[in-house]
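**Q** The following block contains a protein sequence and its predicted model.
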Amino acid sequence: MTYVVTESCIRCKYTDCVDVCPVDCFREGPNFLVIDPDECIDCAVCVPECPVNAIYAEDDVPGDQQQFIKINADLASSWTSITKSKGALPDADEWKDVKSKLAELVK
């Protein structure tokens, strides 16, 4: 099992989760983070660090977020590793409670 970043992260990209990851499994895109399923060791330390509750165990991903399992796996192969936290996107606070943001995802 791996952990999955879901829709809540889009256009926010808070990176609190990155600093606690012991294996550097996060990958960074323009406005979203993903977890590389081949690197994740299922430790769950990232879950409570996410201020928008975007990270789930693969088996617990909500039904309406299931497509993010594949999105994480696909994008992890082409996005670069992020190993240190940085500031969230400038308008992250405006987007953190917005639902249905998949169309905003920049690949």
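**A** Looks like it came in fine. Numbers count the residues shown, from 1 in each chain.
**Q** hey, let's count contacts and neighbours off CA atoms from now on
**A** Fine.
**Q** Can you check which helix is longest in the protein?
**A** Using DSSP state H to define each element, the chain has its longest helix at helix 67-76.
**Q** Run through who's touching it.
**A** With contact meaning CA atoms under 8 Å, 6 or more residues apart in numbering, helix 67-76 is reached by Val4, Val5, Thr6, Glu7, Phe26, Arg27, Val34, Ile35, Asp36, Pro37, Glu58, Lys107.
**Q** Mind telling me the two of those residues farthest from one another?
**A** By the measure CA to CA, Glu58 and Lys107 form the most distant pair in the contacts of helix 67-76, at 21.3 Å.
**Q** putting a second one here so we can go through both:
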Amino acid sequence: MTHVVTDNCIKCKYMDCVEVCPVDCFYVGESMLVIHPDECIDCGVCVPECPAEAIFPDTDDAATPFWLELNKTYAERWPNILQKREPPADAKEWDGAPDKFARHFSDKPGSE
């Protein structure tokens, strides 16, 4: 079992989840964070910390196979993030915006 970061993280990229993760399983891309499914211990402490409500257990309907695979793929490519940073200045404007993956996902790594 694992948790999965989904599309509402894109362009919001709040990092409250990073601060509470006991196993440091978050990885940072240019436009979002992902969880490494092989490192996540399924504790769930990150879920209530996400202001964008973008994290779900892999048993939830929102955590489709697409999102599980995306998290796994990019957790292996992007740098591990160990400390909370400030979200983008316009994060609140992007929270809940439609079609964020198709329009704003970047496969580029973020800075650790």
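**A** Sure thing, it's come through. Since the structure is predicted, the reported quantities are computational estimates derived from the model, not experimental observations.
**Q** export the contacts of helix 67-76 of structure 1 to TSV and tack on distance to Ala88 of structure 1?
**A** Formatted as TSV, these follow (distance: CA to CA, whole Å):
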residue	distance to Ala88 of structure 1
Val4	19
Val5	15
Thr6	16
Glu7	15
Phe26	15
Arg27	15
Val34	15
Ile35	17
Asp36	20
Pro37	23
Glu58	24
Lys107	17
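**Q** What subset of these is buried?
**A** Val4, Val5, Thr6, Glu7, Phe26, Arg27, Val34, Ile35, Asp36, Pro37, Glu58 (16 or more other CA atoms under 10 Å).
**Q** Can you tell me which of those residues is closest to Ala92 of structure 1?
**A** Glu7 (13.1 Å).
**Q** Assign Pro37 of structure 1 to helix, strand or coil.
**A** Three-state assignment for Pro37 of structure 1 (DSSP: H, G, I helix; E, B strand; the rest coil): coil.
**Q** contacting residues around the residue nearest to it when sequence neighbours are not counted?
**A** Spatial nearest neighbour of Pro37 of structure 1, excluding adjacent residues (CA to CA, 6 or more residues apart in numbering): Thr2 at 5.6 Å. For Thr2 of structure 1, the contacting residues are Pro37, Cys40, Ile41, Asp42, Ala57, Glu58, by CA under 8 Å, 6+ apart.
**Q** in structure 2, which of these remain in contact?
**A** Among the contacts of Thr2 of structure 1, the ones still in contact in structure 2 (both residues aligned by TM-score structural alignment, their matches' CA atoms under 8 Å) are Pro37, Cys40, Ile41, Asp42, Ala57, Glu58.
**Q** Distance of Cys25 of structure 1 relative to Phe68 of structure 1?
**A** Cys25 of structure 1 sits 16 Å away from Phe68 of structure 1, going by CA to CA, to the nearest Å.
**Q** Same check on Asp19 of structure 1?
**A** Asp19 of structure 1 is 22 Å from Phe68 of structure 1, by CA to CA.
**Q** Ala54 of structure 1 now?
**A** Between Ala54 of structure 1 and Phe68 of structure 1 the computed distance is 10 Å (CA to CA).
**Q** Pull up the overlap in contacts between those two.
**A** What both Ala54 of structure 1 and Phe68 touch, as defined by CA under 8 Å, 6+ apart, is the set Val5, Thr6, Glu7.
**Q** can you redo these as JSON lines with distance to Ser85 of structure 1 and secondary structure?
**A** Listed next are the shared contacts of Ala54 and Phe68 of structure 1 as JSON lines, based on distance: CA to CA, whole Å; DSSP: H, G, I helix; E, B strand; the rest coil:
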{"residue": "Val5", "distance to Ser85 of structure 1": "16", "secondary structure": "strand"}
{"residue": "Thr6", "distance to Ser85 of structure 1": "18", "secondary structure": "coil"}
{"residue": "Glu7", "distance to Ser85 of structure 1": "19", "secondary structure": "helix"}
